[in-house]
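In: Only the shape, not the letters, is given here:
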C-alpha cells in the first residue's frame, strides 16, 4: 500500500471533502480514526492525499448504510492495517446479524398468523383472570407472572380483590409471547417486539410496521452489496 500512496497524484483534504458533502475536518477525523490510510505531509505540514485515499473514503461511506458506522470503521481499520481476514470476519458477522433479523421478522409474522381469532377476552366483559387464561393456553400462572415481571404483559388489578385482570390487549400480548417462546425466543428478544405491537395499537396496524421492517432489511442487504463492491475495488487498489 505504501508504494500505491507514493505513486498517486496529490489531493488536498478539500478535494476529498467536496465530492462527498463533507467538511475537511471530517476527512482529517477519518484519517485519525484509521478509516483512511495515513497521509503524507508537505514541508509545511499540510496533508496530501491520493486517489487511494479517495477510494478508501468512498468505500467507508458505502459500507456505513449496510454495516453501521462502528462496524464500517472497524472494517476499514482492519484493511488499512493489512488484517484483511479480520475485515472479512466483521463483514460475515454483519451478514449473520441481518439473517438473524430476517428470522426474527419471520417468527413474528408466523406468531401473528398463528394467533387464532376469538380467544381474547370478550369486549366489555371486564377481562379474564390469570387462572382461566393460563389454563386456556396450557401455561402455569407462574409463567404469566414471570412475563409480567419482564414487562411483556401488563394486566390491571381489580380494585376490590387485587386480582390480575387481562383485557383484550393483554390476552393478545400473552398469546404473542407464548408463540414466540415456543419458537425459541428469549424474553429479552421478545420485549421489543411486544413494544412494537403496543406502539402500533394492535395487530392490524402492525402490518404497516412489518412492511417497513421488510423494507429496511432489504435496504440493508442491498447496501451491503454496494459496500462490498467498493471494498473489492479498494482491495484491488491496495494490492
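Out: Good, I have the coordinates. Every value quoted in this text rests on a predicted model; they were computed, and no experiment measured them.
In: Could you use CA atoms for every contact and neighbour count after this?
Out: Will do.
In: all strands of this protein, in order?
Out: Ranges of strands within the chain are 40-41, 47-48, 128-129, 156-157, 164-166, based on DSSP state E.
In: most neighbours per residue, which of those?
Out: strand 164-166 (a mean of 20; mean count of other Cα atoms under 10 Å).
In: what's it packed up against?
Out: Packing partners of strand 164-166 (3 or more Cα pairs under 8 Å, 6 or more residues apart in numbering; DSSP states H and E): strand 128-129, helix 130-137, strand 156-157.
In: Looking at the ones you listed, which is nearest to residue 81?
Out: helix 130-137 (56.1 Å; Cα to Cα).
In: re the thing from before, compile the helices and strands packed on strand 164-166 into JSON lines and extend it with columns for distance to residue 230.
Out: Formatted as JSON lines, the helices and strands packed on strand 164-166 follow (distance: least, Cα to Cα, whole Å):
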{"stretch": "strand 128-129", "distance to residue 230": "58"}
{"stretch": "helix 130-137", "distance to residue 230": "52"}
{"stretch": "strand 156-157", "distance to residue 230": "54"}
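In: can you give me the helices in the chain?
Out: Here the chain has its helices, by DSSP state H, at 2-7, 13-18, 24-32, 51-67, 69-80, 84-114, 130-137, 141-149, 168-182, 187-200, 203-238.
In: helices and strands around the fourth one, which ones?
Out: Same thing as helix 51-67. By 3+ Cα pairs under 8 Å, 6+ apart, helix 51-67 packs against helix 69-80, helix 203-238.
In: from the ones you listed, which stretch is densest packed?
Out: It is helix 69-80: most buried of the helices and strands packed on helix 51-67 by mean count of other Cα under 10 Å, with a mean of 20.
In: Give me the packing partners of it, helices and strands only.
Out: helix 51-67, helix 84-114.
In: relative to helix 187-200, how tilted is the last one?
Out: Okay, so that is helix 84-114. 60 degrees (axes from the mean of the first three to the mean of the last three Cα atoms, to 10 degrees).
In: If you count contacts, what does helix 84-114 end up packed against?
Out: helix 69-80, helix 168-182, helix 203-238.
In: I'd like to know how far the residue of the chain positioned farthest from its centre sits from residue 27.
Out: Here the chain reaches farthest from its C-alpha mean at residue 43, the gap being 45.5 Å by Cα atoms, centre = their mean. As judged by Cα to Cα, to the nearest Å, residue 43 and residue 27 stand 20 Å apart.
In: same deal with residue 19?
Out: 11 Å.
In: Use this one as the comparison:
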C-alpha cells in the first residue's frame, strides 16, 4: 500500500501518516528500491487503533500503549488494555461519588445541624492531610469558620459537605480550576443544577472515551496478533 492508500483508509492525511510513523505509532514501512514507502493493511489497523486510543487515553498514552502492544505477549497486552478499561471505570465511579456527595449537600443542609469539626478531625475523616485542607482554603474551595481567639479553624456542616465534594472531584481527576468551577456553582442561584450539569458532562466525556476504547478493540487485537505471527484478518 502507498502512503496515500493508507491515508485514505485510516482517515489521516499523508503527512500525518508519515509523522505517526516517525513517532513510532506504526511500524516503519518497508522501502522500495526507489525509496517509496510500502505499507500493509496492518499499518491501517494500527492507525485506526491509535485514533480511537487517543480519544480514550490521550495521544501520549496512546503512542506508548501501541508501542508496548507490538512487543508484548498476549497476556501482557490484555493486561495493558484491561488497565485502561479499569482506569475509565474508576474515573466514572469517582464522578458518581461526587454526584452523590453533591446531592447530600442540599439534603443535609435542610437538617440545620450545628455540628462542626476541627481541621485535624476533618482531615482524618476525609483521609487527607491538614495541609491539604489549608491549601483548599487558600484556593477558595472550602471555607472554614475560625475561632478568633485561638486562630484555630473549625468546619461547620456546609464546609464539611463542601470538603467531601472536593475530595470526590479531586479523586475523579478534576484539577483545581475545574473543582473551583463546581464549588462556585454551588453558591449561585442555580448552583445545584449547574454543578449537576458539570458532572453530567464529565460522565458523558468518560462514556465517549469508553466507546472509543471499545472501537479500538478489533484493530488492537490485529496489532497484537501480528507480533505473534497470527494470520491477519481482513481490514
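Out: Received it, and whenever you're ready, just let me know what you need. Fair warning: this is a prediction, and the values are worked out from it, not measured in the lab.
In: Overlay the chains and give the TM-score.
Out: Overlay of the two chains. TM-score (TM-score structural alignment, normalised by the length of structure 2): 0.70; 210 aligned residues with a Cα RMSD of 3.9 Å.
In: And the helices of structure 1: which comes nearest residue 120 of structure 1?
Out: The nearest among these, by Cα to Cα, is helix 168-182 at 5.3 Å.
In: who's in contact with that closest one?
Out: 107-108, 111-112, 114-115, 120-123, 127, 133, 137, 144, 152-155, 187, 190, 194, 202 (Cα atoms under 8 Å, 6 or more residues apart in numbering).
In: Drop anything exposed from those.
Out: Buried members of the contacts of helix 168-182 of structure 1, counted by 16 or more other Cα atoms under 10 Å: 107-108, 111-112, 115, 120-121, 127, 133, 144, 152-155, 187, 190, 194.
In: Out of the helices of structure 1, flag the one nearest residue 162 of structure 1.
Out: That would be helix 130-137 among the helices of structure 1, by Cα to Cα, at 11.8 Å.
In: Quick check: buried residues in the closest one?
Out: Going by 16+ other Cα under 10 Å, helix 130-137 of structure 1 has these buried residues: 130, 133-134.
In: Ok, stretch 23-36 of structure 2 next?
Out: Those would be 25-29, for stretch 23-36 of structure 2 by 16+ other Cα under 10 Å.
In: Export these as JSON lines, with columns for distance to residue 52 of structure 2.
Out: What follows is those, written out as JSON lines (distance: Cα to Cα, whole Å):
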{"residue": "25", "distance to residue 52 of structure 2": "13"}
{"residue": "26", "distance to residue 52 of structure 2": "14"}
{"residue": "27", "distance to residue 52 of structure 2": "18"}
{"residue": "28", "distance to residue 52 of structure 2": "20"}
{"residue": "29", "distance to residue 52 of structure 2": "21"}
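In: Go through the residues you listed and say which is closest to residue 43 of structure 2.
Out: Nearest member of these to residue 43 of structure 2, counting by Cα to Cα, is residue 26, at 6.0 Å.
In: Which position in structure 1 pairs with the closest one?
Out: Counting by TM-score structural alignment, residue 26 of structure 2 lines up with residue 36 in structure 1.
In: re the thing from before, the strands of structure 1 into TSV, with extra columns for distance to residue 14 of structure 1?
Out: Formatted as TSV, those follow (distance: least, Cα to Cα, whole Å):
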stretch	distance to residue 14 of structure 1
strand 40-41	15
strand 47-48	10
strand 128-129	67
strand 156-157	61
strand 164-166	62
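In: which residue in structure 2 lines up with residue 6 of structure 1?
Out: Matched to structure 2 by TM-score structural alignment, residue 6 of structure 1 sits unpaired.
In: show me what contacts residue 6 of structure 1?
Out: So residue 6 of structure 1 contacts nothing (Cα under 8 Å, 6+ apart).
In: corresponding residue for residue 54 of structure 2 in structure 1?
Out: By TM-score structural alignment, residue 54 of structure 2 lines up with residue 64.
In: Can you give me the distance of the closest residue in space to that match that isn't next to it in sequence to residue 129 of structure 1?
Out: Nearest residue to residue 64 of structure 1 in three dimensions, chain neighbours excluded: residue 72, at 5.5 Å (Cα to Cα, 6 or more residues apart in numbering). According to Cα to Cα, residue 72 of structure 1 stands 50 Å off from residue 129 of structure 1.
In: same check, this time on residue 208 of structure 1
Out: 32 Å.
In: Please apply the same query to residue 231 of structure 1.
Out: Between residue 231 of structure 1 and residue 129 of structure 1 the distance is 58 Å, computed by Cα to Cα.
In: Ok, residue 48 of structure 1 next?
Out: 72 Å.
In: can you check residue 198 of structure 1 too?
Out: 21 Å.
In: what residues are up against the residue mapped onto residue 212 of structure 2 from structure 1?
Out: By TM-score structural alignment, residue 212 of structure 2 lines up with residue 223 in structure 1. Contacts for residue 223 of structure 1 (Cα under 8 Å, 6+ apart) come out as 62-63, 65-66.
In: next one: residue 66 of structure 2
Out: Residue 66 of structure 2 is in contact with 25-26, 46, 50, counting by Cα under 8 Å, 6+ apart.
In: do the same with residue 173 of structure 2
Out: Residue 173 of structure 2 touches residue 91, counting by Cα under 8 Å, 6+ apart.
In: change it to 10 Å
Out: 90-91, 94-95, 179 (Cα atoms under 10 Å, 6 or more residues apart in numbering).
In: That one and residue 93 of structure 2, how far apart?
Out: Taken as Cα to Cα, the span from residue 173 of structure 2 to residue 93 of structure 2 is 11 Å.
In: Stretch 207-216 of structure 2 vs structure 1, average offset?
Out: By mean Cα distance after the TM-score superposition for structure 1, the fitted stretch 207-216 of structure 2 averages 1.4 Å away from its aligned residues in structure 1.
In: no no, stretch 193-203 of structure 2
Out: Taken over the aligned residues, the distance from stretch 193-203 of structure 2 to structure 1 averages 1.5 Å (mean Cα distance after the TM-score superposition for structure 1).
In: What residues in structure 1 pair up with that stretch?
Out: Against structure 1, stretch 193-203 of structure 2 falls on residues 204-214 (TM-score structural alignment).
In: Nice, that's everything, thank you.
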